[in-house]
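**Student:** What follows is a predicted structure for the sequence shown.
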Amino acid sequence: MQETSKASKVYYGWFVVGIAFLVLLVSAGINSVPSILMLPLEKEFGWDRAAVSGAVSIKILLYGLMGPFSAALMAKFGIRRMMVTSMAFLAVSLSLTPQITELWQFFLLWGVVVGLATGMLANVLGVTIANRWFVKHKGLVVGMLTASAATGQLLFLPLLANITINIGWRYAIYTTVAALLILLPVVAIWMRNHPFDVGKASLGTDEILKPTPFTGNLFMVPLRALRDASKNKTFWLLAGTFFFCGFSTNGLIGTHLIPACGDYGIPVVTAAGLLALMGMFDLVGTTLSGWLSDRFDSRKLLFWYYGLRGLSLIFLPQALGLGYTSLLIFAVFYGLDWIATVPPTVRLTSDVFGKEKAGMVFGWIVVAHQIGASTAAYGAGVMRDLLGSYTLPFIVAGFVCLYAALMAIRIKAAGKKVQIAGV
């Protein structure tokens, strides 16, 4: 009895957050692999950057498109089952990657399978967990889980880059498979779907509620959510700003900063270290952003985040030419703002559409994010091949972020919640 009493002092939702944090960290690390593979694949198989960027573009797009449907799948089958299934598909796909010899195989494994599987382990997972387990500290939880997704992509880079340089790119792939296999039993044994499963209420309330059963068609319900949400101007402003968010983060910097550094003679490991530094500052910045979104106007937060990110991207081409110190300044400044936009965007989505529908609606907003990222991933590769540098893509991304800042400030305060049929 004493042991049970002591154990009950730690809310189980924090264990759920911890497990999700680690899984999202590894999933994001897997998403970072193509930026490391770009140069080795070009050297070994002769595939140009536009071709490899095409596979990455498909992965990013499917990653986003999976979002609203993953919210429906988690509502229907449970968070734990879908996490285990996605991790298993990732492990199989990654295990097959070292055997590839043709470009279409890379497109299939990394464009399609990895895109769909990591799409299940994305921001929608964090939003679903936060809305189910927390009323108090919800913004902080969203910030932590969002930071893990972005930070994992950046923190894995130095390790995988070192393995690629010293042993070979295939061993970097095997490292990610090992991480997945370690986490799979952790998720299978200790992950829980809902506070009701452990006899608890959401943190911040006293009422223990049984989860509402999912009804409707798994394919049609997300489409109805899109139809109903699209009638609201706030949805389009959030989706539009998130398009520019994806355009300026994982699609551009996450995919092309390492090869851009290579154009200036900066070694891969050094460039990966810069991204890792950005990841550490992102962990601070995005977690702090979650805390701030619980306390301040999310629209104003988005205005400052997009504006400051735009200025940093406009500065990036000069930083690349000036050397490591300038890049270090960029890494710190940009890292704090890497994906700090997510917690305020989630907060605005929940305020307007309600917490029960927020995951699915936010999933469609993430689709816009990934369309932007996909556009930048492929477009920057093509422009690099045509122009011989990344200067124009970086400057364009900076100016679209400034435009996103103006869009964010036009979002109106939440009024009457939008009703989503069939959820």
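**Tutor:** Done, it's in.
**Student:** going forward, measure contacts between C-alpha atoms and count neighbours the same way
**Tutor:** Will do.
**Student:** Buried residues in the longest helix along the chain, which are they?
**Tutor:** Counting residues, the longest helix found in the chain (DSSP state H) is helix 355-387. Neighbour counts over helix 355-387 (16 or more other CA atoms under 10 Å) mark 355, 357-384 as buried.
**Student:** Stretch 281-295 too?
**Tutor:** 281-294.
**Student:** between those, which is closest to residue 64?
**Tutor:** Nearest to residue 64, judged by CA to CA, of those is residue 286 at 19.9 Å.
**Student:** ok, and the closest non-adjacent residue to the closest one?
**Tutor:** residue 340 (4.2 Å; CA to CA, 6 or more residues apart in numbering).
**Student:** which residues does that neighbour contact?
**Tutor:** 143, 147, 282, 285, 286, 287, 289, 290, 305 (CA atoms under 8 Å, 6 or more residues apart in numbering).
**Student:** Take those and keep only those in helices.
**Tutor:** Those of the contacts of residue 340 lying in helices (DSSP H): 143, 147, 282, 285, 286, 287, 289, 290, 305.
**Student:** ok, so of those, who is nearest residue 415?
**Tutor:** Looking across the ones in helices among the contacts of residue 340 and measuring by CA to CA, the closest to residue 415 is residue 290, at 21.7 Å.
**Student:** quick one: contacts for the closest one?
**Tutor:** Taking CA under 8 Å, 6+ apart, we find residue 290 in contact with 139, 140, 141, 142, 143, 144, 340, 343, 344.
**Student:** shouldn't the last one be in contact with residue 293?
**Tutor:** Yes: contact between residue 344 and residue 293 holds when scored by CA atoms under 8 Å: they sit 5.4 Å apart.
**Student:** so what sits against both of those two?
**Tutor:** With CA under 8 Å, 6+ apart as the test, residue 344 and residue 293 both reach residue 301.
**Student:** Would you convert the contacts of residue 340 into a markdown table that also reports distance to residue 312?
**Tutor:** Putting these into a markdown table (distance: CA to CA, whole Å) gives the following:
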| residue | distance to residue 312 |
| --- | --- |
| 143 | 22 |
| 147 | 19 |
| 282 | 14 |
| 285 | 15 |
| 286 | 17 |
| 287 | 20 |
| 289 | 18 |
| 290 | 22 |
| 305 | 11 |
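**Student:** and of the residues you listed, the nearest to residue 122?
**Tutor:** Among the contacts of residue 340, and counting by CA to CA, the member closest to residue 122 is residue 147, at 11.3 Å.
**Student:** Contacts only, for residue 158.
**Tutor:** So residue 158 contacts 269, 272, 273, 276 (CA under 8 Å, 6+ apart).
**Student:** Put this next to the previous one:
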Amino acid sequence: MTEDLDSYVGDPPRTRWHRAWLIAAVTLGALVAAAAFRSSTGVLLEPVEAEFGWSRATTSGAVSLNLVLYGLTAPFAAAVMERWGVRRTVTASLVVVGVASGLTTLMTAPWQLWLLWGLLIGIGTGAMALVLGAIIANRWFHRHRGLVTGIFSAANATGQLVFLPVIARTAENSGWRAAALIVAVLALVVAVLVGVFLRDRPQDHGLLPYGLDPGSTEATTTRAPSTESPAVVAIRVLRQASRSWTFWALVLTFWVCGWSTNGIIQTHFIPAAHDHGMPATTAAGLLAVVGIFDIAGTVGSGWLTDKVDPRYLLVGYYGGRGLSLLALDAVLAPGVEPGMWVFIVFYGLDWVATVPPTVALCRTHFGLERSGVVFGWVFASHMVGAGVGASVAGWVRTSQGDYHWAWLFAAVLCFAAVALALSIPRRAPADVDEPAVSRPA
């Protein structure tokens, strides 16, 4: 449907301040808070086990359910946002996380842990995964989309760096229930901010996306909100996108991304370093440094995505990651040698630098409207890759006595991702947007 440009107020591309930046700030707050919620479960595992006598299998099973749902919720959450709106979806998700976290202070049985930590918090945080940032960046920004996507992508590391020490210290000094209540209050406070300030689209305020020329085709065309079931939309977009090689190339590269970050480094770096004589506390500190450089790397990657072909960025990121993994055995030692610092700094800069170019390729090849759902499916593959990678690396360590072949296999996967990135066409077919806007009669 086409709207008269007179319905827009002012001349957004030329104004010094645009509401898009307020929307971005509120979105960033929600993403940072979601990262804090997810990271808090790892801190609270041991205190919960100590109080109730539950096994590590029981508590880690709830966390595993949380991770799986976190990934699989993303494409359906994107469809829900198209149907019911971003503000309502995110506000409801934050309320669910806040209530579930608060109720954990009253739990007495393992099934309640699985219900609250695994099911409710998994779905709630999954609805605020990177797909939320991709949708807001695509809708509210024409200029600096890549940079904004990079800032959103850095929210995961930011949330852990800012809130994880607070939650850990509270759990140690005041008990795990006090720490859980911090998460609950934070979620409900952010829910209020989202409900008051977040808006679904620039058109809700008579605006164009930041930096968009009023005379462009994108400015003169809007689409009516979907009336389809979110589940139907998510499956339909998957079916349509799966006909394209580009979709499978993005799914497979992001699967490798999950395998080579959360799967083997986040899960196995500390025990691998300990195998070489490094104290666990030192190895944990190195992972914290990875998080610091992750912020700089992801924001920088977003800036580059606005200027460089995203495919070539993916080639550089996966190629460099593969070379780093080949060198990991050589730099692991009882102490922190210069080579280890090189590995930590590079891996931090590269950790989720893949997100902005992957989001940009989803938008280029699948259209502005359905790119959020497509990226949701791509993101789901990331979490599946992480889970498989963690399991395979654990099996290698058990059967071989070290992680040597786990690093080598992950490196080979990264080099395969380089070839996959190069196989993606530069541009999408001219009719890429047609399936995205088709509606049932």
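**Tutor:** Thanks, I have it. Bear in mind that the values here come from a model prediction, so they are computed numbers and not experimental data.
**Student:** picking up where we left off before, summarise which helices and strands the longest helix of structure 1 is packed against.
**Tutor:** helix 49-77, helix 123-133, helix 220-229, helix 233-248, helix 253-263, helix 342-353, helix 391-409 (3 or more CA pairs under 8 Å, 6 or more residues apart in numbering; DSSP states H and E).
**Student:** Next, the mean deviation of that helix compared to structure 2.
**Tutor:** Superposing on structure 2 places helix 355-387 of structure 1 at an average distance of 2.7 Å from its equivalents, by mean CA distance after the TM-score superposition for structure 1.
**Student:** What of stretch 141-150 of structure 1?
**Tutor:** Its matched residues in structure 2 lie on average 1.6 Å from stretch 141-150 of structure 1 after superposition (mean CA distance after the TM-score superposition for structure 1).
**Student:** can you give me how far that stretch is from the chain middle?
**Tutor:** 8 Å (CA atoms, centre = their mean, to the nearest Å).
**Student:** can you list contacts of it?
**Tutor:** 17, 20-22, 24-25, 27-28, 122-123, 126-127, 130, 279, 282-284, 286-291, 338-340, 342-343, 346.
**Student:** And for stretch 91-98 of structure 2?
**Tutor:** 37, 120-121, 123-125, 127-128, 183-188, 190-192, 194-195.
**Student:** Just the buried residues of those residues.
**Tutor:** The buried subset of the contacts of stretch 91-98 of structure 2 (16+ other CA under 10 Å) comprises 37, 120-121, 123-125, 127-128, 183-188, 190-191, 194-195.
**Student:** From those residues, which land in helices?
**Tutor:** Filtering those for helices - DSSP H - leaves 37, 121, 123-125, 183-188, 190-191, 194-195.
**Student:** quick one, what contacts residue 191 of structure 2?
**Tutor:** Contacts of residue 191 of structure 2 (CA under 8 Å, 6+ apart): 30, 90, 91, 92, 94, 95.
**Student:** same question but for residue 179 of structure 1, I mixed them up
**Tutor:** Going by CA under 8 Å, 6+ apart, residue 179 of structure 1 touches residue 26.
**Student:** circling back to that earlier point, turn the helices and strands packed on helix 355-387 of structure 1 into a markdown table, columns for mean neighbour count and distance to residue 214 of structure 1.
**Tutor:** Listed next are these as a markdown table, based on neighbours: other CA atoms under 10 Å; distance: least, CA to CA, whole Å:
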| stretch | mean neighbour count | distance to residue 214 of structure 1 |
| --- | --- | --- |
| helix 49-77 | 24 | 5 |
| helix 123-133 | 25 | 14 |
| helix 220-229 | 19 | 10 |
| helix 233-248 | 24 | 23 |
| helix 253-263 | 22 | 36 |
| helix 342-353 | 24 | 17 |
| helix 391-409 | 21 | 33 |
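**Student:** Out of those helices, which gets nearest to residue 107 of structure 1?
**Tutor:** Among these, if distance is taken as CA to CA, the winner is helix 49-77, at 4.9 Å.
**Student:** what helices or strands is the closest one leaning on?
**Tutor:** Using 3+ CA pairs under 8 Å, 6+ apart, helix 49-77 of structure 1 sits against helix 33-45, helix 114-120, helix 123-133, helix 220-229, helix 355-387.
**Student:** Rebuild these as a markdown table, extending it with distance to residue 106 of structure 1.
**Tutor:** Putting the helices and strands packed on helix 49-77 of structure 1 into a markdown table (distance: least, CA to CA, whole Å) gives the following:
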| stretch | distance to residue 106 of structure 1 |
| --- | --- |
| helix 33-45 | 10 |
| helix 114-120 | 10 |
| helix 123-133 | 25 |
| helix 220-229 | 30 |
| helix 355-387 | 15 |
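**Student:** Minimum distance to residue 154 of structure 1: which of the ones you listed has it?
**Tutor:** Residue 154 of structure 1 sits nearest to helix 33-45 of all these, at 10.0 Å, using CA to CA.
**Student:** Pull out the buried residues from that closest one.
**Tutor:** Buried residues in helix 33-45 of structure 1 (16+ other CA under 10 Å): 33, 34, 35, 36, 37, 38, 39, 40, 41.
**Student:** out of these, which one sits closest to residue 409 of structure 1?
**Tutor:** Closest approach between the buried residues of helix 33-45 of structure 1 and residue 409 of structure 1, by CA to CA: residue 35, at 33.5 Å.
**Student:** wouldn't that closest one be in contact with residue 260 here?
**Tutor:** No: Residue 35 of structure 1 is beyond contact range of residue 260, at 10.6 Å (criterion: CA under 8 Å).
**Student:** surely residue 130 of structure 1 meets residue 138?
**Tutor:** Yes: counting by CA under 8 Å, residue 130 of structure 1 touches residue 138, with 5.6 Å between them.
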